[in-house]
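A.B. asks: Make a model of this:
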Amino acid sequence: MKTGGIDSTQIQNMIAQLKAHAARPGLTPPVIKTEPAAAAPRVQFADALKSALDGVNASQVKAEDMSQKFALGDDSVSLSDMMIATQKASINFQATIQVRNKLVSAYHDIMNMQV
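C.D. replies: Take a look at the predicted model:
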């Protein structure tokens, strides 16, 4: 029987080969050593938000700089590089706006809760 261009007997043969390979003597399964997880460092919300906003700002500054260089005829900046940087900055900004909208919505939901 053919399934999506692959004969089911081929699939069965492959499974049999895998099982035979796994059952070969002398092969031992890998040992995974687990160590106690170290406590994750605490990250303050304000610090995380500031670093995210700094990243968005940096991408916008880079896009603006590349746009100015391209407009002035600088050969080190190609049109495609400038457009990619501009689109990245735009996507970063739109994502920031969406996060802001969610935070404002959550704030309003919390403020309207009955206590």
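
A.B. asks: alpha carbons only for contacts and neighbour counts from here, please
C.D. replies: OK.

A.B. asks: who does whichever helix in the chain runs longest touch, helix- and strand-wise?
C.D. replies: Longest helix in the chain, counting residues (DSSP state H): helix 79-111. When contacts are defined as 3 or more CA pairs under 8 Å, 6 or more residues apart in numbering; DSSP states H and E, helix 79-111 packs onto helix 45-71.

A.B. asks: let's see this one next to it:
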Amino acid sequence: MNISPFSNVTGLFQSHQTKPTITNTTTPYESQKKFASVLKESIEKVNEAQIQSDKMTEKLARGENVDLHSVMIASQKASISLQATMEIRNKVVEAYQEVMRMQV
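C.D. replies: You can find the predicted model right below:
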């Protein structure tokens, strides 16, 4: 039985050991603008859900032709989205306070 040496093995592994290059094409200012726009859009969606719920509730109170279950669904969607937004805000404030307490 003839076993050949592993002289070419290092050449095979070197081609697979190249590190991937990470290029960041956005500046911190652009990232901040993107984050701000996403945050603004999210708050606008919550506001729209609240307004829709209020309109449907007013229609129901005036006796207009509105399904009660549609009003309740809109109301619950608005309530849940507002609660989720408040929880996210609380977590962000908590994280900010934690960062501010760090000693440098």
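
A.B. asks: that older thread, what about the longest helix of the first structure, how far off from the second structure?
C.D. replies: Once fitted to the second structure, helix 79-111 of the first structure is off its aligned match by 0.3 Å on average (mean CA distance after the TM-score superposition for the first structure).

A.B. asks: Which part of the second structure matches that helix?
C.D. replies: Counting by TM-score structural alignment, helix 79-111 of the first structure falls onto residues 68-100 of the second structure.

A.B. asks: returning to that earlier point: the longest helix of the first structure to helix 45-71, inter-axis angle?
C.D. replies: Angle, helix 79-111 of the first structure to helix 45-71, by axes from the mean of the first three to the mean of the last three CA atoms, to 10 degrees: 150 degrees.

A.B. asks: Relative to the whole chain's centre, how far out is helix 79-111 of the first structure?
C.D. replies: Computed by CA atoms, centre = their mean, to the nearest Å, the chain-centroid distance of helix 79-111 of the first structure equals 15 Å.

A.B. asks: how about that helix: buried residues?
C.D. replies: Under the neighbour-count criterion of 16 or more other CA atoms under 10 Å, helix 79-111 of the first structure has 82, 85-86, 88-90, 92-93, 96 buried.

A.B. asks: Report the contact partners of Val46 of the second structure.
C.D. replies: 78, 81-82, 85 (CA atoms under 8 Å, 6 or more residues apart in numbering).

A.B. asks: could you redo the last one with a cut-off of 10 Å?
C.D. replies: 52, 77-85 (CA atoms under 10 Å, 6 or more residues apart in numbering).

A.B. asks: Nearest to Ile43 of the second structure among the residues you listed?
C.D. replies: When those are ranked by distance to Ile43 of the second structure (CA to CA), Thr85 comes first, at 7.9 Å.

A.B. asks: Distance of that closest one relative to Val92 of the second structure?
C.D. replies: Taking CA to CA, to the nearest Å as the measure, Thr85 of the second structure falls 11 Å from Val92 of the second structure.

A.B. asks: same deal with Gln50 of the second structure?
C.D. replies: Distance, Gln50 of the second structure to Val92 of the second structure, using CA to CA: 22 Å.
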